[in-house]
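Undergrad: Show me the folded form of this:
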Amino acid sequence: MPDAVTIGETLLRLTAPPGFGLEQTEILRLEVAGAESNVAIGLSRLGISSGWISRLVNNPLGRRIANKIREHGVDVSRVIWTSEGRVGLYYLELGQSPRPYQVIYDRAGSAFSQIDPDEVDWDYVRQAKLIHLTGITPALSPSCHRLVCRAIEEARSAGLKVSFDVNYRSKLWSLEEARRAIQPLLQAVDVLFCTTQEAMQILEVHGASEVMLREIARRHPGATIVLTLEEGGALLWHEGQIYIQPGYPLEPIDRVGAGDALVAGFLAGFLQGDPLQGLAYGVAYAALKHTFIGDIVWCSRSDLEQFLRNQHAHWR
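TA: Next comes the predicted model:
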């Protein structure tokens, strides 16, 4: 059975080539992309067994998603298959300063948004060590909100660790809606990920990054917290101590999925009993993600460790 299980929706991502706008391009690259499956793939590529649970339409598009995730060693045996609904899409225009990235969602009525929590194989989930969830899922529908609540309840009753990435998406719901839904969920979380912007917007904490981190820790005693910084790098709160991992100089090709890469890298260390190694892994894995088109980091654990050794030698 996998050490980590993730639950969430994965979309087909249609991306204009670099340098082309969506209005301009005649070609769209097809990728598989979803926050929870990105984390499952990242964990698997780093040597941590993982499973991904979702609800997909049993047609070529749904099978494309499941097959691509399975390709990276993720267990997709508990995907719920249906003949109803549709596969969600999103269109991406890769921005380059001063032109911003642009995302257009086309996911309403997706098969996953209609999931019934009773459809999930909770016995499978309860045998893992950790479940990873995100704030995207409860934004998709009332049943998806119930799914996240049920997942946390099942994890707590079985003694699993609960990992949660705030992952606020303004195109899916308002700040008020997100605050009302997410803040109560975080009371039962063991590992919490958020950006400094999400800390201000959703958790309503302010000040310097270390001040925000201490306030989040005060509200969630016992939780391990990873606060990612706008300038790169991250802060870690673990067992009453703050640890800092600076970021790396970047020449980004595609930044989408970097937050998921950080989560995967951190959890890879955390699940092996070393949160500090997880912090180093997470920040490095996120940096490497910027160098690949698509949401996936095409690096193994040995690639990641070689990168870290090279960086250490460079700065020594």
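
Undergrad: hey, let's count contacts and neighbours off CA atoms from now on
TA: Fine.

Undergrad: tell me the contacts of the residue lying closest to V166 once chain neighbours are set aside?
TA: Computed as C-alpha to C-alpha, 6 or more residues apart in numbering, the closest residue to V166 that is not its neighbour in sequence is G135, at 4.7 Å. By C-alpha atoms under 8 Å, 6 or more residues apart in numbering, the contact list for G135 reads F164, D165, V166, N167, Y168, A178, I182.

Undergrad: The first one sits in which helix or strand?
TA: If I follow you right, that is F164. F164 is part of strand 161-165, with elements assigned from DSSP states H and E.

Undergrad: Run the chain-centre distance for that strand.
TA: Offset of strand 161-165 from its chain centre (C-alpha atoms, centre = their mean, to the nearest Å): 10 Å.

Undergrad: who does it touch, helix- and strand-wise?
TA: strand 130-134, helix 142-158, strand 191-195 (3 or more C-alpha pairs under 8 Å, 6 or more residues apart in numbering; DSSP states H and E).

Undergrad: okay, the angle between that strand and strand 191-195?
TA: Angle of strand 161-165 versus strand 191-195, following axes from the mean of the first three to the mean of the last three C-alpha atoms, to 10 degrees, is 10 degrees.

Undergrad: How far off centre is stretch 276-291?
TA: The answer for stretch 276-291 is 13 Å, by C-alpha atoms, centre = their mean.

Undergrad: please give me the structure for this one as well, since I'd like to look at both together:
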Amino acid sequence: MRFVTMGEIMLRMTRPDYQRIIQGNKIDGFYGGSEANVAVSLAMMGNDVQYVTRLPDNMLGVACRNELRRYQVGTSHILWGGSRVGKYFYEQAASLRGSSIAYDRDQSSMMTLQPDMIDWKDILKDVDVFHWTGITCGLSEGASDTTLNGLKEAQQRGICISCDINYRKNLWKYGKEAHDVMLPALKACHIIFGDTGEWKLITGMTPPPFDAKDTSYELDIDAYRKYFEKTQELLPQGRSFIMGIRNVLSASHHLLTGVLYADGKLYHTGIVDINPVLDPIGVGDAYIAAYLHAHFRWHGEHQKHLNYALTAAAMKNTVLGDFNLLTEQEVLDTMKEVL
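TA: Take a look at the predicted model:
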């Protein structure tokens, strides 16, 4: 399959050994970002994937491009311009202390993107799947309009369109509301992923509760089925609706599951107990990337698609950095053990 993903890749800065941002004199750097994370996961699983972004023409931009190439992600559609790579400083959660993030991305190369900078007709030629997220639409009006132009071109070409809702309330500062931009765009999408809060934002409906304390918890399957039946009415082009469901018991102990609504039927998985959690950044990106891979790899096997996606997302919690560096076979081998 030939995939295109589009978004901002950033430099993540993390103090080692669970130190606070204000502590220490050492810092670890990882490149990452939702759409780039999806691109790397897809490439690791053997797919042909091109990543579209805008980077400054300096050493940090070149290093970023080289990191993508390291994992066989196509970079021929990267734009060079602007003055800086966006950054964020991540403080790891520990015991009673939650995680914390401080962003430094204002006026980044991607935030100052304008629609006339990207030739979607060229980029989406001979492409099977176009993947985008709400993060890019929240960055700036220029980045949002550029994304929506890509969406329109994908529609005209009959390309499968995938979206991760990925709502970030600290973005959306340019005068438009996330719901008002995202809902019309999602009406054109075929595969949509989000967590419980993101689905509530889009649909206006509260998903069923998930109060699991261990893996014996039973989901209210009928309630989820009814929820997505109503969602299907709101988003009639949708073919697959995926909800990632997580309960954080402690900083290092999470319970993860998910549901999939496809072809008028609700699919669900068991609950995966993840303890210890080493790095939770990028779990949702790992979820949708693995789902996309499975969806096109094993046509029509909806339960396998969801099981594979959940397993990959759970395993991402054990991989340091934003990228989920797992092969298809590694996920399949673990899937046999946990689901």
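
Undergrad: What separation is there between the residue nearest to V166 of structure 1 and A40 of structure 1?
TA: Remark: distance between G135 of structure 1 and A40 of structure 1 (C-alpha to C-alpha, to the nearest Å) = 16 Å.

Undergrad: need the helices and strands packed on strand 161-165 of structure 1 in TSV with mean neighbour count and distance to Q245 of structure 1, can you?
TA: Formatted as TSV, those follow (neighbours: other C-alpha atoms under 10 Å; distance: least, C-alpha to C-alpha, whole Å):
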stretch	mean neighbour count	distance to Q245 of structure 1
strand 130-134	25	22
helix 142-158	18	29
strand 191-195	23	14
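
Undergrad: Just tell me which of those ends up closest to P18 of structure 1.
TA: strand 191-195 (26.1 Å; C-alpha to C-alpha).

Undergrad: The helix or strand that the closest one is followed by vs structure 2, average distance?
TA: Counting by DSSP H and E, the next helix or strand C-terminal to strand 191-195 of structure 1 is helix 196-201. Taken over the aligned residues, the distance from helix 196-201 of structure 1 to structure 2 averages 1.6 Å (mean C-alpha distance after the TM-score superposition for structure 1).

Undergrad: outside of helix 196-201 of structure 1, which residues touch it?
TA: V166, N167, Y168, L175, V205, H206, S209, M212, L227, T228, L229, E230.

Undergrad: Does the second one belong to a helix, a strand or coil?
TA: Reducing the assignment to helix, strand or coil with DSSP: H, G, I helix; E, B strand; the rest coil, the entry for N167 of structure 1 is coil.

Undergrad: In contact with it, which residues?
TA: Counted by C-alpha under 8 Å, 6+ apart, N167 of structure 1 has contacts T134, G135, I136, C194, E198.

Undergrad: between those residues, which is nearest R55 of structure 1?
TA: Nearest to R55 of structure 1 among the contacts of N167 of structure 1, with distances taken as C-alpha to C-alpha, is I136, at 15.1 Å.

Undergrad: okay, now the closest one: neighbour count?
TA: By other C-alpha atoms under 10 Å, the residues close to I136 of structure 1 number 24.

Undergrad: what residue of structure 2 takes the place of it?
TA: Aligning on TM-score structural alignment places I136 of structure 1 opposite I135 in structure 2.

Undergrad: Nearest spatial neighbour of that match, chain-adjacent residues omitted?
TA: Nearest to I135 of structure 2 is N166, by C-alpha to C-alpha, 6+ apart, at 5.9 Å.

Undergrad: hmm, who's touching whichever helix or strand comes after the strand holding F164 of structure 1?
TA: For strand 161-165 of structure 1, the succeeding helix or strand toward the C-terminus, using DSSP H and E, is helix 175-185. Helix 175-185 of structure 1 has contacts (C-alpha under 8 Å, 6+ apart) with G135, P138, A139, H145, C149, V166, Y168, Q201, I202, L203.

Undergrad: which ones are touching the nearest residue to the second one once chain neighbours are set aside?
TA: Just to be clear, that refers to P138 of structure 1. Closest residue in space to P138 of structure 1, ignoring its immediate chain neighbours: H145 at 3.8 Å, by C-alpha to C-alpha, 6+ apart. By C-alpha under 8 Å, 6+ apart, H145 of structure 1 lies in contact with T137, P138, A139, A181.

Undergrad: what does H145 of structure 1 align to in structure 2?
TA: For H145 of structure 1, the residue aligned by TM-score structural alignment is S144.

Undergrad: could I get the contacts of N167 of structure 1 as CSV with distance to I115 of structure 1?
TA: Output for the contacts of N167 of structure 1, formatted as CSV (distance: C-alpha to C-alpha, whole Å):
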residue, distance to I115 of structure 1
T134, 16
G135, 16
I136, 14
C194, 26
E198, 27
